[in-house]
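Novice: Build me a model from this:
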Amino acid sequence: MEGTGMRAISVVLLSAAAVMAADQDFNGRWTIKVEGYTARVWWLEVNGAGTPNPTGKFVGAPGGDMDVIPEMKIAGGELRFYMNKRYVRDAKGPTQPRGVYAAKLQDGKLIGEFWVEGRENAPRTKWVGTRAPVITDKDDGTWKPARPVKLFNGKDLSGWLPIIEGKELGWTVENGIMKNIAGANNLKSAEKFWNFDLHVEFRLGPKTNSGIGLRGRYEIQVLEDYGREPNTHSAGALYSRIAPRVNASKPAGEWQTYDIRLIGRTLTVVFNGVKILDKVEVEGFTAMAHDADEGLPGPISIQGDHGPIEIRDITVTPLVRK
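Specialist: Prediction:
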């Protein structure tokens, strides 16, 4: 009897250890594609899976900030987390229904669904998460410039594509300047890039909000915020992730410049001649992300669906090994 009891206890302990090991497989960073929706991709980080109190961060719709997940749990091989956002426009009262994100691991991927509490019978949004790749390239002095690529020819929008399918473009070219109307489509370059220097010359109207997307994944905020204290939503910020060290914005109506270097996950931003981000690490996607294949070259993108922006030069210089 004693031997049988000890064997039973051993089986229970081994089973618990196996469950914990399986739960730990949720840990890490994930890039997420949403079924039937190509204009945005999501990002998820899970920590502490396999412990009683897993935690995480999330970038997704609606909105697009990198949010700390307020509630996460793992049970029965399912990861489930809840977000407090405005999912239902006509919802009334101080308490909004939460968004529910649930996923199981299958062949190394997260196979997930999203729905809103109280609307469980409505069609659910399906999504698939893939582990974010390890990117080893560093800004370590071993790179040299290749031939520059002018993404704007000063005449028309050749080489630019709409990001939101079926939506009017809303961009024109006048007197060598590309410009948008409020609520225009977001643009992406037809050509894709990996490591590069990017030079942008732009001009903003009052209260304008836009963004420049790197590889179609990481947004450098464009904002008319002259004279304000810097934060993670300021001009030059890696949107909602890393604030610039100073606000280098000029007043509305003046031409401004970004000189951006991205090598692997290492990012440097010089804004109007002032270095505001210096070799910071890009951990993952921001709100503008629309290209989920993080280990591959991606396009340069421009946000057009907020305020008016004018661009007279946007040039990419690919970087190659010396």
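Novice: From now on I want contacts and neighbour counts done on CA atoms only, so please keep to that.
Specialist: OK.
Novice: wait, what's in contact with Ala243?
Specialist: Pro230, Asn231, Thr232, His233, Ser234, Gly236, Ala237 (Cα atoms under 8 Å, 6 or more residues apart in numbering).
Novice: out of the residues you listed, which one sits closest to Tyr258?
Specialist: If you rank these by distance to Tyr258 using Cα to Cα, Gly236 comes first, at 8.1 Å.
Novice: Are we agreed that the closest one is in a helix?
Specialist: No. Judged by DSSP: H, G, I helix; E, B strand; the rest coil, Gly236 forms no part of a helix; its state is coil.
Novice: where do the strands sit along the stretch 1-150 of the chain?
Specialist: Along the stretch 1-150 of the chain, counting by DSSP state E, counting those that start in this stretch, strands occupy 28-34, 37-47, 55-59, 67-68, 71-75, 78-83, 99-106, 109-116, 125-131, 143-145, 149-150.
Novice: Would you reformat the ones you listed as JSON lines and include distance to Lys275 and mean neighbour count?
Specialist: Shown next, in JSON lines, are those (distance: least, Cα to Cα, whole Å; neighbours: other Cα atoms under 10 Å):
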{"stretch": "strand 28-34", "distance to Lys275": "29", "mean neighbour count": "22"}
{"stretch": "strand 37-47", "distance to Lys275": "28", "mean neighbour count": "20"}
{"stretch": "strand 55-59", "distance to Lys275": "27", "mean neighbour count": "21"}
{"stretch": "strand 67-68", "distance to Lys275": "27", "mean neighbour count": "15"}
{"stretch": "strand 71-75", "distance to Lys275": "38", "mean neighbour count": "16"}
{"stretch": "strand 78-83", "distance to Lys275": "35", "mean neighbour count": "19"}
{"stretch": "strand 99-106", "distance to Lys275": "39", "mean neighbour count": "18"}
{"stretch": "strand 109-116", "distance to Lys275": "39", "mean neighbour count": "20"}
{"stretch": "strand 125-131", "distance to Lys275": "32", "mean neighbour count": "19"}
{"stretch": "strand 143-145", "distance to Lys275": "19", "mean neighbour count": "15"}
{"stretch": "strand 149-150", "distance to Lys275": "23", "mean neighbour count": "14"}
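Novice: I have a second one here; can you model it like the first so I can compare?
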Amino acid sequence: MKRKFLFTMLLAGGFCAANAQEKAKPEDTEVYTPVPPEVTPAKKAGAAPSDAIVLFDGSNLDQWVMADDRDKPAEWLVGKGILTVNKKVGNIETKKAFNNYQLHIEWRVPSNITGSGQARGNSGVFLASLGKGDAGYELQVLDSYKNKTYTNGQAGSIYKQFVPLANPTLPPGEWNTYDVVWNAPVFGADGALVKPAKVTVIFNGVVVQNDAELKGPTQYIGQAAYRQAHGASPIKLQAHGDKSEPLSFRNIWVREL
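Specialist: From the prediction side, this is the model:
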């Protein structure tokens, strides 16, 4: 009897839903607000759209400061439209702090690169910088073209957390591209984590991180964890201490989301 009653109720529910659908109009599910802002896309692939903040266009480092002393202008090398790491002075980071954003950045290890493993064209894009040193959330930059190392430390990895889904690294001397969608972590008024950071990374047109949920800021030793609450943060580029020839960056822009 109970089964028959349940079947009857399900049948009645389905009939009501079908009847409501028949009475519905197309305009019932049409919305007109909010109206998305108009954005003019770039005429050239990879160039900045109209609403982007250009962080490096090949001419100067006006948007950057030294990471360990934010009162000092960035002291990396600019020439022939590219930005080259200056390992003698340390990391640089953006003057502006960001929460959620879309980032485009291109990088190249020199054709005469030497070394192996992590000592070959090592750098990093810290998607949110949390102060002095290398503290933050690191998207690894490395010559990973036929260069063996631990897989959660190769190009396209979220360093020491997530192995990239593929390795599309181009040979030394060629420009690689990262397109990143970053969603910053959210903390409550008491400092407790409400929502972890998430990141999607497209590397030379290939998805290598797909909405990855980060365990916390990068840890070189030990497991990552959220140990401190923070808000909007700068984007940082790393001057790694390996002895290989320094790599270069170009065409860096960001869109706040």
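Novice: Would you reformat the strands of the stretch 1-150 of structure 1 as a markdown table and include distance to Arg321 of structure 1?
Specialist: Shown next, in a markdown table, are the strands of the stretch 1-150 of structure 1 (distance: least, Cα to Cα, whole Å):
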| stretch | distance to Arg321 of structure 1 |
| --- | --- |
| strand 28-34 | 27 |
| strand 37-47 | 30 |
| strand 55-59 | 32 |
| strand 67-68 | 36 |
| strand 71-75 | 43 |
| strand 78-83 | 41 |
| strand 99-106 | 38 |
| strand 109-116 | 33 |
| strand 125-131 | 27 |
| strand 143-145 | 5 |
| strand 149-150 | 18 |
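Novice: hang on, the earlier thing: now that we have the contacts of Ala243 of structure 1, which one has the most neighbours?
Specialist: Per-residue neighbour counts (other Cα atoms under 10 Å) across these peak at Gly236, which has 32 neighbours.
Novice: Was I right to think that one contacts Gly273?
Specialist: No. Taking Cα atoms under 8 Å as the definition, Gly236 of structure 1 is not a contact partner of Gly273, at 12.0 Å.
Novice: residue closest to the middle of structure 2?
Specialist: Val180 (3.8 Å; Cα atoms, centre = their mean).
Novice: Now that one. Nearest residue, chain neighbours left out?
Specialist: Val201 (4.6 Å; Cα to Cα, 6 or more residues apart in numbering).
Novice: From Phe15 of structure 2, how far out is that neighbour?
Specialist: Computed as Cα to Cα, to the nearest Å, the Val201 of structure 2 to Phe15 of structure 2 distance reads 46 Å.
Novice: So these two - more neighbours on which side?
Specialist: Neighbours per residue (other Cα under 10 Å) separate Val201 of structure 2 from Phe15, with Val201 holding more: 25 against 12.
Novice: Distance of the more buried one relative to Tyr159 of structure 2?
Specialist: According to Cα to Cα, Val201 of structure 2 and Tyr159 of structure 2 sit 13 Å apart.
Novice: Same question for Ser248 of structure 2.
Specialist: Counting by Cα to Cα, the gap from Ser248 of structure 2 to Tyr159 of structure 2 is 20 Å.
Novice: With neighbour numbers in mind, choose between the two.
Specialist: A count of neighbours by other Cα under 10 Å puts Tyr159 above the other of Ser248 of structure 2 and Tyr159, at 24 against 21.
Novice: In contact with the residue lying closest to the more buried one once chain neighbours are set aside: list those residues for me.
Specialist: Excluding its sequence neighbours, the residue lying closest to Tyr159 of structure 2 (Cα to Cα, 6+ apart) is Gly153, at 5.2 Å. Taking Cα under 8 Å, 6+ apart, we find Gly153 of structure 2 in contact with Gln118, Gln140, Tyr159, Lys160, Val163.
Novice: Near the fourth one, how many other residues are there?
Specialist: Counted with other Cα under 10 Å, residues neighbouring Lys160 of structure 2 total 21.
Novice: Please apply the same query to the second one.
Specialist: Using other Cα under 10 Å as the criterion, Gln140 of structure 2 is surrounded by 22 other residues.
Novice: Show me what it aligns to in structure 1.
Specialist: Aligned against structure 1 by TM-score structural alignment, Gln140 of structure 2 finds its counterpart in Gln221.
Novice: For stretch 68-83 of structure 2, list every residue counted as buried.
Specialist: Residues of stretch 68-83 of structure 2 classed as buried by neighbour count (16 or more other Cα atoms under 10 Å): Asp68, Arg70, Pro73, Ala74, Glu75, Trp76, Val78, Ile82, Leu83.
Novice: Keep only those of the residues you listed that are in strands.
Specialist: Judged by DSSP state E, the buried residues of stretch 68-83 of structure 2 include Val78, Ile82, Leu83 as members of strands.
Novice: In structure 2, point out the residues matching stretch 28-41 of structure 1.
Specialist: Against structure 2, there is no aligned range for stretch 28-41 of structure 1 (TM-score structural alignment).
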